[in-house]
Each structure stands twice: as structure tokens, then as C-alpha cells.
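**Q** Attaching a predicted model along with its sequence, questions to come.
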Amino acid sequence: MTSAEPTDTAPSSDASYEASRVRSDAAWEKIRTDPSGLRMLTGDRPTGALHIGHYFGSLRNRVRLQDAGVETWLIVADYQVITDREVLGDIRGSVRELITDYLAAGIDPEKSTIFTHSAVPALNQLLLPFLSLVTQPELERNPTVKAELAAAGKSAMGGLMLTYPVHQAADILFCHGNLVPVGRDQLPHIEQTRVVARRFNERYAGGEQYFPMPDALLSEAPTILGLDGSQKMSKSLGNTVMLRMSPEETAKKIKKAKTDADRQITFDPENRPEVANLLTIAAQSTGRSPEEIAEEIGDKGAGTLKVMTAEVLNEHLAPLRERRAELEKDPGYLFSVLRAGNERANAVADETLAHVREVMGMVY
């Protein structure tokens, strides 16, 4: 049994966070000692190639978990692109870019399953019985959905956005995922998934623990700000360093990064967020602390900081970029990896849906 039972809502209170933290700490301990039985589900919306915010914030950690022996499932959430967009754009190209970044970063298709939403019908069919387990008010008060709606600049919520947390529950539960790496802001989705799993087990499975109660895997992954001082990197704002950029393009981007007029370099995220951001990037690239790097630069100013950050970032990303260049030469291989992942995901989803129909009395 987990350390705390979920409520019938998707809370984001301090008490809920502490309960999630306790379960997360237990999961980290199991990863260190015996990761058998752990199945991680995570992924991204295919909106283009990834940047260093994605890499330092999540992708690098996924590779570490994969290599530690955690069974890894990566969803390319192509259906989620249309939750807040009216135009798909080059969705096939975006999927290709995403897979290229995954493999270049170290995701191993022999150890991990990469698949797309749209290619797994049984996964999406689970949305129907799962929707019977939640109420409209529960969906409407999910804080992450509200944040996504605001970020998209929309005032009216579409049906797909409203049911986004339940679709995520289907993503996690179809493969019996029991571990989901998230930040604190995503905890309401995990709580909603736990509610869906528990209610399904109680209402339809006669108390059988068919679906697991997934745990959030919380980490101290750094938040990388946009180079213009924005709260996050965004390709549309042009404030990113893309993984696919050349060393020259990277140096040019870093050189234009926003800083301040104080020549004494200090690590002060609250009062000097832009300078702290560059120090964080340098620290993540070298394994050193940002405070140590700040002390080394001292009063040499932001120009020296930018040069150092570009140099160590380029050095850190060099192996990834070399692999990426090789992968780009063979798009056929990239899509073969996806087809193999889709085949495995379909086999698992079909088995799950068959069991769901059986316990619901819908096998004729």
C-alpha cells in the first residue's frame, strides 16, 4: 500500500505534495536498489525539435532511468498537439525531429518503447470508460488544464483540452505504467490518474487491483529560462538553444542572452535570474556548482560568462550532435524505430482493452 490514499479530487495542496514526495522518495530508493517492476511512462508533444530546456529538464534524466533498468515507455503525443492548436503544421517532420533527439540523447530502442498516440487505437478507446469515472467539475478545476489554456491564449476550453487529464490517464494506464517523472505543477494529472485507476478497480473490476496506482517521480531537475529572460524556453519566441544547432549558432545565441550591468558575477536566481540561468546551463554542462563557476568568473563580467557558457555547453553537446547528424542521414531507420514501438504498444493496449471489456461485461 502507498503511504497515502488519494482523495476523490485532483488536489494540488501542500498535503498532497508531501504525500507525493514521500512516494517519490520511495520510488527513487527502489530505482537505486532494485528497479524491477518499475514501468515509466513519459513523453512529449511533437511540436518540433527539442532544446536544452527539454534536455536538462527531463530528457537526460530519462536516459539515466532507462540505463538504471527502469522499463521506459516514451509517448510521442501527436493527438495532444490539437488540444490547443487549430493547425498541425508539419506533424510528420516534428515527429521525426523528436525521435532524432531522443535517440541522439541516448534513448535506446532496445530498452525503451517509443510510440505515437494516433497509432494505438485501443489506448484512445480507454478514454470512454475512463471518462465515466470523472465529473465535469473535477475536470474544470484541474489547475494544469487552466494553465495550459492560459498559455495557449484561449478563453473557451475545447472538449479535448477539458478531457486532457483523462487522456493522460489512458496514456499511463494502458501499459500499466506505475512511475511518471513530473514537476510539481503536473502533480494534479498524476492524482487524477490515481483517482481513475482506483475508481475503475472499484466500480468495474470488483476491487481487483487491475490498474496500478502510479506514482510521480519528482526530481530537482533545473528550470532553464529563455535567453531573453522569459520563464521558459520557447521555439516560437526564438529564445532557445536547440539541440540540433551548430556550435557557432549556439555561441551566437548565448552571446545575445539577456544579463545585467553588474560585472561581479554571482549566483542569485531571485534577484539576478538571467545571470543565474547562464550559470545553471554552465553548471549542468560541467557537473560543477553554479556558485563555483560564479566565483571563478568573479568581476570579469557577463561577456566572460557568456563565452564560458557557450564553450562548455558546446563541449557537453558535441557527442549528442555527432550522433544526431548520423541519425538525420537515415530517416527510414527513425521511422522503423517508431513502427516497432507502435507495434509493441498496440499489442499491450489490445490486451489491456480486452481485459477492460471483459470486466465491464462487454465481451459478446
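**A** That came in fine, so what should we check first?

**Q** contacts and neighbour counts: CA atoms only from here.
**A** Fine.

**Q** how close does Pro269 sit to Pro222?
**A** Separation of Pro269 from Pro222 (C-alpha to C-alpha, to the nearest Å): 12 Å.

**Q** which SS state does the residue nearest in space to the middle of the chain fall under?
**A** Nearest to the mean C-alpha position of the chain, counting by C-alpha atoms, centre = their mean, stands Gly43 at 5.0 Å. Using DSSP: H, G, I helix; E, B strand; the rest coil, the structure places Gly43 in strand.

**Q** One more: Ile114?
**A** For Ile114, the secondary structure call by three-state DSSP comes out as strand.

**Q** contacting residues for it?
**A** Residues near Ile114 by C-alpha atoms under 8 Å, 6 or more residues apart in numbering: 73-76, 337-338, 341-342.

**Q** Next step: these restricted to helices.
**A** Among these, the ones falling in helices (DSSP state H) are 337-338, 341-342.

**Q** want to try a markdown table for these, with neighbour count as columns?
**A** Shown next, in a markdown table, are the ones in helices among the contacts of Ile114 (neighbours: other C-alpha atoms under 10 Å):
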| residue | neighbour count |
| --- | --- |
| Val337 | 20 |
| Leu338 | 21 |
| Gly341 | 23 |
| Asn342 | 21 |
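
**Q** Against that first model, consider the following:
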Amino acid sequence: MNDLVLTGDRPTGPLHLGHYFGSLANRVRLQERFPMYVLIADYQVITDRDVPGEIRRHTTELLLDYLAVGIDPAKVTIFQHSAIPELNQLLLPFLSLVSVAELRRNPTVKDEIAHSSQSAVSGLMFTYPVHQAADILFCKGTLVPVGRDQLPHVEVTRLVARRFNERYGEVFPLPEALLGEQPLLRGLDGGKMSKSRGNAIPLSATEDETAALIRRAVTDPDRVITYDEERRPGVAGLLTLAGLCLGRSPGELAEEIGDGGAATLKRVTTEAVNEFLRPIRKRRAELGAGDVRRILAEGNARARERAVRTLEEVRVAMGF
């Protein structure tokens, strides 16, 4: 069986530079090597929150970000979770293959429960790993790009596939986690760059918005700029961000800025980020609502066709 990649995001807000350097750039590379399905996981938004928010707008913005960074709908299938009902039909037999104790032990679920914004933990939270297993197995994905914190979800998918094959006959491949060299990109407060923490630079930000965000970045009073992740996380974060945008090392940039202080560091970072985002902004501006609707409709149709075939295989294997 040829390899196939499954990846995606939840539409909970704008994608940012952390997403770009952590996963999006890698997807653009992978689409040249493998068939790929890119999931907009809109149903999974309600996993850890009481209301989904502006999910339609966020879905549109997410797709615009994908296209702007170079994900090519002629090479990959971009689809929306809620448009593929067969995914949820696969969830039921898959849930029968996993025990409650196994779901409770999942470390990623524990962490997501700890950071949930829900007033009470929903049953959907515990089934989240099996939901993801359906996302991966419906298209018979074999490679799943993840960070180390998502490895337990891939293990649940492998468990579901193995138990289904043992019980009903060979239907599913055992997917492999594809661990990338994902850099930790610090946010503008020195912590991990994150949508929920409000410390990120969105890919859709204008030049002026980007400059304003970087001006507010947390640094320190030491005028001499040095790269020290432990003692100077804010300064190190800006140096890393500028270095990634310029293709240079943060240490080299620190030496170049020298005693220019935080003002020079922020100016260099702003110029680097705006220059890096310029072609992405241009491509984004050239896209329209009609492009988004057409691309999503075509991707949903292809994904659903695949899901219908897989669900039929499952029904036949199970004797329905």
C-alpha cells in the first residue's frame, strides 16, 4: 500500500507563525511526496468548549491561510469534518474496540481536560482519540504528522486498527506518527506561541498590526542583546522568530544587534516578519469567497466518496 498523509487543524481562530514553522511549511513539502488529506476538524471544536464560536468564519479563514502558505488543492484533499457523516458512523464500531479505562489513561486527554474551557467535561472529550482514529482510518492514512504530545492519539488509532483487523479481517493499515523537527516558537510574552494565550502573530495580520504586536512584546531592560533562552525568554523568542523568517541563526542576529537594545531588536524582527509574510498576504488577498466555497465543496465530495467506500468495507467485514 502506498503511503498517504492525514493532517489538519481545528477552526478555533486564525493560524499564526507558530503554526507555519511548526506544521504548515512541512505540509507544503509533504504534498510534493505523498497523497494528502487535510482535515478542517470543525466538529472537534466542541470537544473542549461549551460553544463553538464563529465556526463558519474561522473555517473560511483557516482555508484561506492554507491556500496562502502554498497548500495546493490540486495536490491535496481539503475537507470539513461536519460534511462527512460517514466519519461519525465509523466512530461507533471503533468505540466498541476501546475500553473506558484505556480512554481515561490517555495522557493527551488528561492534559486537554485540565485545560478545557468547558463548565463540565463532556463525553465527547473521552471519545476524542477514537474520533481522531476515524479521521485517520477513513482514508486509510499511513503517515500522521504530529508533535510528541499527540503521539498517544496515534497509538489509539493503531490500537483500533489492529483490534478491528484481528476481530473482523484485514481492512486498515497501522498508521505511523511522522515526527518533525518542530521548533518551539515563543510568543510575544515569552511563553509558547498559542492562539488561546493571545501572544501570537496571525498569518493574516497586516503590516501595521504586526508592528503593533511586536512593539508590545515582553523583553527586559538589559540593553545588550544576547541569545539566552532560559534567562531571557522574551528576547530569545524575538531573535528566534526573526531568525526563522530570515533563515539565520538567532545567535548571529544577537551579535549583529549588540547594544542596540530592545528597540532595535523589535525593529529588526518587525521588518523580518513583514518581509516574510508579504508573499503570503499577497496570495491571500488574491483569493475570494467563491474560491473557498468551490475548493471546500470539491474536497468534501472527494473525501466523502472515500469515506463511503471505507464504511461499506467496514459493514461487510462486520457482517452487516
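**A** Alright, I've got the coordinates. Model, not experiment: these values are computed from the prediction.

**Q** The contacts of Ile114 of structure 1 into a markdown table, with extra columns for distance to Ile31 of structure 1?
**A** Formatted as a markdown table, these follow (distance: C-alpha to C-alpha, whole Å):
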| residue | distance to Ile31 of structure 1 |
| --- | --- |
| Trp73 | 16 |
| Leu74 | 18 |
| Ile75 | 21 |
| Val76 | 24 |
| Val337 | 26 |
| Leu338 | 27 |
| Gly341 | 24 |
| Asn342 | 26 |
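
**Q** now, which of these sits nearest Met362 of structure 1?
**A** Distances from Met362 of structure 1 to these, taken as C-alpha to C-alpha, are shortest for Asn342 (25.6 Å).

**Q** Need the counterpart of that closest one in structure 2.
**A** Under the alignment (TM-score structural alignment), Asn342 of structure 1 pairs with Asn300 in structure 2.

**Q** and for stretch 242-252 of structure 1, what span of structure 2 is it aligned with?
**A** Using TM-score structural alignment, stretch 242-252 of structure 1 pairs with 202-212 in structure 2.

**Q** Of all the residues in that stretch, which ones are buried?
**A** The neighbour-count check on stretch 202-212 of structure 2 (16 or more other C-alpha atoms under 10 Å) flags 202-205, 207, 210-211 as buried.

**Q** for stretch 73-80 of structure 2, same thing?
**A** By neighbour count on 16+ other C-alpha under 10 Å, the buried set for stretch 73-80 of structure 2 is 73, 76-80.

**Q** who's in contact with the residue mapped onto Lys192 of structure 2 from structure 1?
**A** The alignment partner of Lys192 of structure 2 in structure 1, by TM-score structural alignment, is Gln231. Shown in contact with Gln231 of structure 1 (C-alpha under 8 Å, 6+ apart): Leu225.

**Q** let's see 10 Å
**A** Applying C-alpha atoms under 10 Å, 6 or more residues apart in numbering to Gln231 of structure 1 gives the contacts 223-225, 273.

**Q** most neighbours, which of those?
**A** Ile224 (25 neighbours; other C-alpha atoms under 10 Å).

**Q** Secondary structure element holding the spatially closest residue to it that is not a sequence neighbour?
**A** Leaving aside its chain neighbours, Ile224 of structure 1 sits nearest to Gly53 (5.1 Å; criterion: C-alpha to C-alpha, 6 or more residues apart in numbering). Using DSSP states H and E, Gly53 of structure 1 maps to helix 52-54.
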